[in-house]
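Novice: 3D, please:
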Amino acid sequence: MSHAPAHHGQPVEHQEDEGPRTSWALLGVALAAQILVVLDISVVNTALPTIGRSLHLAGGDLQWLVTAYLMMSGGGLLLGGRISDLLSRRGVFLTGLGLFTAASLVSGFAETGTQLVVARAIQGLSAALLTPSALSLITTTYAGAQRRAALALWGAVGSLGVAAGVLVGGAITTWSSWQFIFWVNGPVGLVALVVGRRVIARETSTRPARSAFDIPGAVTVIAGLATLVYTLGDTATHGWWSVRTLVGMSVSAVLLAAFLTVEQRAARPLFPPHVWKLRSLVSGTAVMLGVTGILVGTVFLASIFMQTVLGFSAMRTGVAFLPFALAITVGTVVARHLLAHVTPRVIAAAGLLLVAGAAVLLSTAPADAHYAADLLPGLMGLGLGVGMVFVPVSVTSMAGIPDSHAGVASGFLMTGHEIGAALGVAVLSAVASTAGSLATHDGAVHGFSRGLVGAAVIAGVVAVFALVRMPATRAAAGAGMHLH
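Specialist: Coordinates of the predicted model:
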């Protein structure tokens, strides 16, 4: 992409390079795969009570059906990005998609909670291969306006999929059984595999040495992030200041410090240290982490509030989130149009402030809340704000990344997405649990309020960060940056 000079602080319009347009078929396959990955973050939320009764799981164990997936996908994304850079992106993508589809089918056949948690963890590891390879295929296949449109759609899928997963999970659980929330991935994955083999061009790649994969770095970062997410998820049961929590946090800190040490000494580090100097990628990933945490954590708490306090069924809860999902779509459209006139950081900060206000509004919902009057306005505002954030983050974060680093940069960005989702559920549920057990009526009422206040505070902090650290020029103007 060309540079766009600025006059008097304002970027100047530039002409797009005219050239042959690339078929959208590859984008369709990549988005289909990413929809499966993102849906599985939240699709089990509305089915958790049903799964718990079917597999005889204790209330405190249900969260691990969500967290096991997020732990492994978030922890493995950097390695997945490196693998997609060193090996054939086509091969890594199709392998990840095949494993994900198989693990989904196995999840539906699980007969115990342990089997389901293990299958969910394998799904997460497969997603760690699938997501960065899909995003790097997009960034290396498309250019100019096509690339920005593709990345905007990618951002929309990232936000909309989480909300849509609640609706899909509720509908499937009500109309059939909880097993089908996993089995439905089978035919979609198989079709994507068949189409992907036809539309994704083969690449020629040399066989890299084993040292190029930085296995010590991969082991320490996966272990460190998994320990962190596991410990945060456990705070709702054991508390923030328990010995178990303090030990877990300490172990996580040691492992992550070991990862940084390994990266400084490695000949081929998993994540090259100079990539940290790419401001757009680092700031975008930080904002991605924050907004995804708010999104997924709010969906988690709102699902509990609707079912425990308002007595909604799984299906009705899913339908209640439909306006929320539509608002996210509207937010992405609004942000896409604003990118031509306003800097990405202003759009992201405005969206986050809207999220903060909507979270405060939701926190006032009483025990006898009415959906239309007490929940719908807040959900619509929060969805609109989230949609406005995901587009500028997705478009600017990958600007200027060379093909040779597209996979690891994609993995870094999506690590923020996955770890943000895990931290969002863990932190907001832990904050909510300080007001009482979320399994009880009164605890859910007061916990929902306290958790949403926490979400508003986080949104405000991230809004300030976005305004200070994200690119100060329009997406097109910032696209000329390069990684050295």
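
Novice: drop to CA atoms for contacts and neighbour counts, all remaining ones
Specialist: Noted.

Novice: which residue packs closest to V468, ignoring adjacent ones?
Specialist: What sits nearest to V468 in space, not counting adjacent residues and going by C-alpha to C-alpha, 6 or more residues apart in numbering, is R345, at 7.8 Å.

Novice: would you do the same for the sequence below? I want to compare the two.
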Amino acid sequence: MYKNLRGRPGVALAAAAVAQFVFALDMSVVNVALPVIRTALGFAPLDLSWIVHGYALTFGGLLLLGGRACDLYGHRRLLMGGLAFFGLCSLAGGLAQAPWQLIAARAGQGLGAAAAAPAALGMLMSVFPEGPRRVRALGVWSAVNAAGGALGVLAGGLLTEYAGWRWVMLVNLPIVAAALVLVMAVGTAGARTGRRERLDVLGAVLATGGVGLLVFGVVRTDTRGWASPATVATLVAAAALLAAFAFVESRAAEPLLRLGLLRSRWVAGANLLVFLAAAGQFAAAYFVSLYMQQVLGLGAATTGAAFLPFSASLVAGTVLATRVTAARTPRAALVPGALLAAVGLAWFACISPGGSFLTDVLGPCLVTGVGVGLVLAPVAAAATAGVASGEAGMASGLFNSSRQLGGCVGLAALATVAALRTGPATDPAALNGGYALSLAVASCLFVLAAVVAIGVLPRSRAAVPDSQPIAVTTNRPEGTL
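Specialist: Sure thing, here's the model as predicted:
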């Protein structure tokens, strides 16, 4: 495997953080601009959602492949290549003249992000040995990641209103350029040692197809419904491909995802927890944004600015979580964080048609932000606890896949919940009822996340020796590396 990357750890952290910021930003920056984009490029109503779905589909579907590829070919190489491709697709999207061009550019952005996101996290694991320094680094990475998603709403509103919709794509270019400069300053990958491993092609096809179909089936429920034959057939096909993937990986000499990783309570618990937390967080941000615009009547730029208190409290929660995790364990921050986020979302569920930002949004924003910050920083540390450096990308790809799938599934499921409550009505009171119910369900998801943290994650780090492989058994034949 590759030796640790050379270079200053602070530069590596800055490179990974800036890269993750632009990927998180792109998850939300386009949303506010969708109505303007529809008019400007002549999108059909049913095609408009593919501006969002195209990115989610390739990003979520290719993360496992990207994670393993960075283990085999180098974190720095995949990070630079993914960033460069992401930047080129951002430029293409900003210059798009037809709907298919913008959708293709968004899909290309997802492909670049799928290569670079696990590489960024894997690079941090290579540069920072397990312990307090890694916890602090992952805390910074998590805070920047969450801030990127939250600030995307603000940036999208301001850019759309004052600069034009094309800048929600073009704004990525200077950020990508800064990330590339930082990555180049990190240094080069060390020499490769041992036998050269091959990419698990069959596993890659099955994983990409299975995860891609799962994301595809879920994101189309906004137009086809969960019970439609097309949705059911897609989800059944996804389950079949993922089951075949698990079977193949259990027998592969050089697997895309070593199933032994999931025997670790840290890795399994953290991935389940981040799935639930992402489902609740993504959906909550979506419905709070809709509440402010559709019920309170705020403009796009004002709505984006209203998320600033959430971003500030989230950073505060991340700083606190980093200190707690460094002194104790990820579990010590995850349990209170998930419960605090649940309280904040339950408070959000009390929104009313006659409310205001000060009475219905500000307080829940602050409480939820601290709680989410307490969850995001330590869950990344838990998901990589005890993982060998040669499998850093594999663990990172799995973690990012769990978060991406959680966000897609959670948003689609809670959108259905809101639609069932609202029905055909479009008045503010009816919409408020649907949003409130979905926020209450999002609160329950964080309660479940707390239960997972209590019941699955070990109480101490002693359960996983520092910097050691999680499982000593492998699926490789004797005599192989």
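
Novice: so after superposing, what's the score?
Specialist: Once superposed, chain against chain, the TM-score is 0.90 (TM-score structural alignment, normalised by the length of the second structure); 464 aligned residues with a C-alpha RMSD of 2.4 Å.

Novice: what residue of the second structure matches up with the residue nearest to V468 of the first structure?
Specialist: Counting by TM-score structural alignment, R345 of the first structure corresponds to R331 in the second structure.

Novice: from V451 of the second structure, how far off is that match?
Specialist: Noted for R331 of the second structure: a distance of 11 Å to V451 of the second structure, by C-alpha to C-alpha, to the nearest Å.

Novice: aligned counterpart of Q293 of the second structure in the first structure, please.
Specialist: So Q293 of the second structure corresponds to Q307, using TM-score structural alignment.

Novice: which residue packs closest to that match, ignoring adjacent ones?
Specialist: S313 (6.3 Å).

Novice: that neighbour touches F305, doesn't it?
Specialist: No - using C-alpha atoms under 8 Å, S313 of the first structure makes no contact with F305, being 11.5 Å away.

Novice: more neighbours: which of those two?
Specialist: Ranked by neighbour count (other C-alpha atoms under 10 Å), S313 of the first structure and F305 place F305 first, with 28 against 16.

Novice: secondary structure element holding the nearest residue to A312 of the second structure once chain neighbours are set aside?
Specialist: Nearest residue to A312 of the second structure in three dimensions, chain neighbours excluded: G369, at 7.7 Å (C-alpha to C-alpha, 6+ apart). Assigned by DSSP states H and E, G369 of the second structure belongs to helix 362-383.

Novice: now that helix: buried residues?
Specialist: Using 16 or more other C-alpha atoms under 10 Å as the test for burial, helix 362-383 of the second structure gives 362-383.

Novice: what about that helix, how far off from the first structure?
Specialist: Once fitted to the first structure, helix 362-383 of the second structure is off its aligned match by 1.3 Å on average (mean C-alpha distance after the TM-score superposition for the first structure).

Novice: what span of the first structure lines up against that helix?
Specialist: So helix 362-383 of the second structure sits over residues 376-397 in the first structure, by TM-score structural alignment.

Novice: ditto for stretch 138-157 of the second structure
Specialist: Under the criterion TM-score structural alignment, stretch 138-157 of the second structure matches residues 151-170.

Novice: please name the nearest non-neighbouring residue to the aligned residue in the second structure for L413 of the first structure.
Specialist: By TM-score structural alignment, L413 of the first structure lines up with F399 in the second structure. Using C-alpha to C-alpha, 6+ apart and skipping the chain neighbours, the partner closest in space to F399 of the second structure is N271 (5.8 Å).

Novice: which residues does the one you found contact?
Specialist: For N271 of the second structure, the contacting residues are 383, 398-399, 402-403, by C-alpha atoms under 8 Å, 6 or more residues apart in numbering.

Novice: the strand or helix carrying A102 of the first structure aligns to what range in the second structure?
Specialist: Per DSSP H and E, A102 of the first structure falls inside helix 89-108. Aligned using TM-score structural alignment, helix 89-108 of the first structure spans residues 75-94 in the second structure.

Novice: with the first structure superposed, average distance for the matching stretch?
Specialist: Stretch 75-94 of the second structure sits 1.0 Å off on average (mean C-alpha distance after the TM-score superposition for the first structure).

Novice: which residues of the stretch 201-350 of the second structure fall in helices?
Specialist: 201-219, 221-224, 229-249, 265-290, 300-306, 308-327, 330-348 (DSSP state H, counting those that start in this stretch).

Novice: what's the angle from the last one to helix 308-327?
Specialist: This means helix 330-348 of the second structure. 160 degrees (axes from the mean of the first three to the mean of the last three C-alpha atoms, to 10 degrees).

Novice: thanks a lot, catch you later.
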